[in-house]
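# could you work out the structure for the sequence below:
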Amino acid sequence: MSSPLTLEAKSPIQEAIRNLTHDAGALYAPAILEQLRSMRGKDPAAFARLRAQAKETKQLSMSEFDRLTASSNDDSPPDSGIFVEVEPWPEEVDGADLLDDITHALARHVIADKETLRAATLWATFTWLVDMVQVAPIANITAPEKRCGKSILLTALGKLANRPLQVSNIAPAALFRSIELWAPTLLIDEVDAFLAAHEDARGILNAGFTRDSAVVIRCVGDDHIPTPFNVWGAKALCGIGKIADTLADRSVPLRLRRRIPGENVESLRHSDPAFWERLRSRLARFALDSAEAIGKARPTPITGLNDRANDAWEPLLAIADLVGEHWPT
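Down below sits the predicted model:
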């Protein structure tokens, strides 16, 4: 017997979504809102699918949609306070110009060679397309010593990434639950100390590299029922020295160095929040327009790299190839 919340093709809600192109208030009619609030509380999966449909129309402010569809006793996961809703840029975005602007923005705050800055730019862009690819490379921010700007680069990536969750310490049980619950871009600082204290977290991070293998099983509840948790998603690690070989094997290295006399950077803390907001908005629009092409992309492997290293670079190369100009080189 089908659920009473299952949407028929000609249901009032589906009809309202189709009408959004010429009636921006179609989903906010009182009867429709009541159905949406009921669905959000009783069938979160159906509500999430419907929300994605509404978002694809690009006719709504999704923060307003979330506010209006929330009931007074809504007990859904409180991620609205963790992640800021990003409104896509209203016009089509030139991909090469966007990536150039991101690279220049990073260069204002971090000392690194051009290749590292370009790799960081491609990785930040990949976080907006993670649902379209089959491999999720880890961004491995590393340096041989302290005060090389590692945490600054991690924070800058957090200002660019989709659904960023930046932490310095997280228990393994919270790690896989957070990924399953929120599907964040996970940004872990002080990873050398973190993994030393939580060796079992390495297996969770390893598992999230490919979509097919991104599941860990843990026993849950008083009856210790084996339960699968999805750990697929983008992750960045920041620390001093080398990380474990299994993690490095699944990573794109972002190597930093100390400033030399005459090199200067701007304070990231004092940067204009609106500047980063505009970049995120452009990234969101680029991802919407490019998702299908990235999903179908099969970039040429890099000569000299092993198979797993080429796997790690695959989504980044797909983005570079798509935007063209000087980026594929």
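
# going by C-alpha atoms from here, please, whenever you check contacts or count neighbours.
OK.

# how much space between Arg40 and Leu288?
As defined by Cα to Cα, to the nearest Å, Arg40 lies at a distance of 24 Å from Leu288.

# if you could redo that for Thr210, that was the one I meant.
22 Å.

# neighbour-wise, which of these two wins?
In this view Thr210 and Leu288 are compared by other Cα atoms under 10 Å, and Thr210 has more residues nearby, 20 against 16.

# contacting residues for the more buried one?
134-136, 232 (Cα atoms under 8 Å, 6 or more residues apart in numbering).

# do that again at 6 Å, thanks
The neighbourhood of Thr210, defined by Cα atoms under 6 Å, 6 or more residues apart in numbering, consists of 134-135.

# Glu314 versus that one, what's the distance?
Here Thr210 is placed at a distance of 12 Å from Glu314 (Cα to Cα).

# so what sits against both of those two?
By Cα under 6 Å, 6+ apart, no residue touches both Thr210 and Glu314.

# need the helices for this structure, in chain order.
For the chain, the helices defined by DSSP state H occupy 12-19, 30-42, 44-56, 62-69, 95-107, 114-126, 150-160, 172-182, 191-197, 201-207, 245-248, 273-296, 307-323.

# and Ala207, how many residues sit next to it?
20.

# and this one, please, so the two structures can be compared:
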Amino acid sequence: MNEVDPRYIIRPNQIIQKNIAAFTIPIITTQEGEPIGQWQLYQQFPDGSREVSKLDTTLQTPAGTTYYFHPFPSPPAIAKSSGWSAKARKQWLEAGTQNDPTETFNTVHNLITRYIDFNHDQAEGIVNTLTLWIMHTHIYGAWEATPYLHINGPAGSGKSRVFEVLNRLVYRPMNVSNTTPAPLFRQLDEQGGTLLLDEAERMQERTPEVSELRSILLAGYKKDGKAARCEGDNHASREFNVYSPKALACIEGLPHALSTRCIRIMMFRAGKDSQCYKRRIDEQAKHWQQARDKLHTLTLEQGVVWLQLAKRTDVCPNLHGRDYELWQPLLSLASFFESQGVADLHAGVLDFAYYNHEQGKQDKATDIDATLLRIAARMILTQTIAPTAQEIINCARLDEAETFDRITPRKTASILKAYGLTTQKSNGKRIYNNISRKDFQRIQQNYGLDLDLPKQETQQQTITQQDLDLLQVTPNTEYIPALETCPTVPSVLAREAIGHEGYVGY
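Below you'll find the model as predicted:
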């Protein structure tokens, strides 16, 4: 038995290695007179030679390296678009055509500006960023992390038009607004692609389904991002690879942990004299196809270059941590296209990265405030015992540990105090007492926040010492809420508190 090195077990949808660049293309053939879907593998090697073959479970390169494909994809749907036209594929294979990187960049850039009006003083930085991100979706496998996009803005600001453009240009688009976890992680695992998730406001919801979707999005930012599931009668555990570029569009904000994985593109309503949205998106469909053909060809022709760009550390001055991860792929691509003739591209995108970073710091503070206010509102308005700052931050950590682990109870109290919510001393603790629904309604109105207030005041129940004895709860024990009871109404808490140690719900 020959042991296989895990480094050579790869997904076939997008292959960028030092000795080969390749990807799968869905085509339609016939079998016994019936149309069937089939995967073909288009390959280009460092010496410039090119091949195409039916996808098999393994691939051996001219250099002698054997790759093993896992998972092996199911046959593509009959209606699945190849993205890369048959004519362009034939020219690439037979004529050995070379793609001009500058021409490819300008083609995508010009399509964006023709159909989208950003009406923003950072418009050029946004257009360049979108152009580079579209290119990145075709080669994201070369990087260890992929930036998400957050398309944010009021109704009528052009978010849907941005998605229409992305849907015609990104690698293997998955345009959805109401998906469930199972088909999403299976398709990402089998075929890869670019997720375009509209109406992403629902990622704020607390339902089990949305929580599962949110976990897929959080994990899929990194190359080793996996979604673990139990399958079959024996409930065997299996991991699904959910790494891929993703764009999320919404009017309201995203959960903070998710927003930190995104480059935010803020949209505003276009002026009355704007012509962009009066143009039909497919008025000249051939222009979209020409752009896709150029993107696919460039992907294969520059395979080794993409690997080199992924290792560059000099393209992101003064950007660190998550900001570095977000911007390094795009800034390294900007450096490449600038070297090919796109003037002043890197400096312009870097300026937009700095702008985005500063805006992100302000948005982060707002998101944290809103989350703590929502939790405080639910706990204060639905629980009998007034909570402390410690109890509020404990609840926040259960849902978004990455965001709230470093926020202390003292900091929590300071944030809530800025909105007029103060504590009172009671039995040696400082609690949030005598705060009413009207106080939270005032905050909503004055600060434009949606605190998801309970629809009506919950009738408070008096908890006696006999109740506590029955539940075997010690009143002075530190409150450590469980996720399913944080926060909820007293009648539910009383049933769920049994079996929990500590001051659960009271």
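
# in contact with the equivalent of His150 of the second structure over in the first structure, which residues?
In the first structure, His150 of the second structure lines up with Asn140, judged by TM-score structural alignment. Asn140 of the first structure sits next to 236-237, 251-254 when contact means Cα under 6 Å, 6+ apart.

# let's see that with 10 Å instead.
120, 150, 154, 188, 191, 235-239, 242-243, 247-248, 250-255 (Cα atoms under 10 Å, 6 or more residues apart in numbering).

# count of neighbours near the corresponding residue of the second structure for Arg202 of the first structure?
When the second structure is aligned by TM-score structural alignment, the residue opposite Arg202 of the first structure is Arg214. Per other Cα under 10 Å, the neighbour tally for Arg214 of the second structure reads 21.

# any idea how far Arg214 of the second structure lies from Glu201 of the second structure?
Using Cα to Cα, Arg214 of the second structure is found at 11 Å from Glu201 of the second structure.

# and for these two, which residues touch both?
Pro255.

# quick one, what contacts the counterpart of His235 of the second structure in the first structure?
In the first structure, His235 of the second structure lines up with His224, judged by TM-score structural alignment. Contact analysis of His224 of the first structure by Cα under 10 Å, 6+ apart lists Arg218.

# now the spatially closest residue to Glu239 of the second structure that is not a sequence neighbour: how far from Val242 of the second structure?
Nearest non-adjacent residue to Glu239 of the second structure, counting by Cα to Cα, 6 or more residues apart in numbering: Ala228, 4.3 Å away. To Val242 of the second structure, Ala228 of the second structure is 10 Å away according to Cα to Cα.

# between these two, tell me which one has more neighbours.
Taking other Cα under 10 Å, Ala228 of the second structure and Val242 do not tie; Val242 has more neighbours (28 against 13).

# quick one: the more buried one and Ala401 of the second structure, what's the gap?
From Val242 of the second structure to Ala401 of the second structure the distance is 21 Å (Cα to Cα).

# check Thr371 of the second structure too.
For Thr371 of the second structure, the distance to Ala401 of the second structure - Cα to Cα - is 12 Å.

# between these two, which contacts overlap?
Listed as contacting both Thr371 of the second structure and Ala401 by Cα under 10 Å, 6+ apart are Ile393.

# hmm, Glu56 of the first structure is touching Leu288, no?
Yes: using Cα atoms under 10 Å, Glu56 of the first structure is in contact with Leu288, at 8.2 Å.

# so Ala96 of the first structure sits right up against Gly324, yeah?
Yes: if you go by Cα under 10 Å, Ala96 of the first structure and Gly324 touch, sitting 6.6 Å apart.

# name the residue in the two with the higher neighbour count.
Remark: of Ala96 of the first structure and Gly324, Ala96 carries more neighbours, 17 against 12, as counted by other Cα under 10 Å.

# that one -> the second structure?
Per TM-score structural alignment, Ala96 of the first structure is aligned with Thr102.

# also Thr300 of the first structure?
By TM-score structural alignment, Thr300 of the first structure lines up with Asp314.

# who's in contact with its match?
Asp314 of the second structure neighbours (Cα under 10 Å, 6+ apart): 328, 331-332.

# neighbour count added to the residues you listed, as JSON lines?
JSON lines is the format used below for the contacts of Asp314 of the second structure (neighbours: other Cα atoms under 10 Å):
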{"residue": "Gln328", "neighbour count": "27"}
{"residue": "Leu331", "neighbour count": "26"}
{"residue": "Ser332", "neighbour count": "23"}
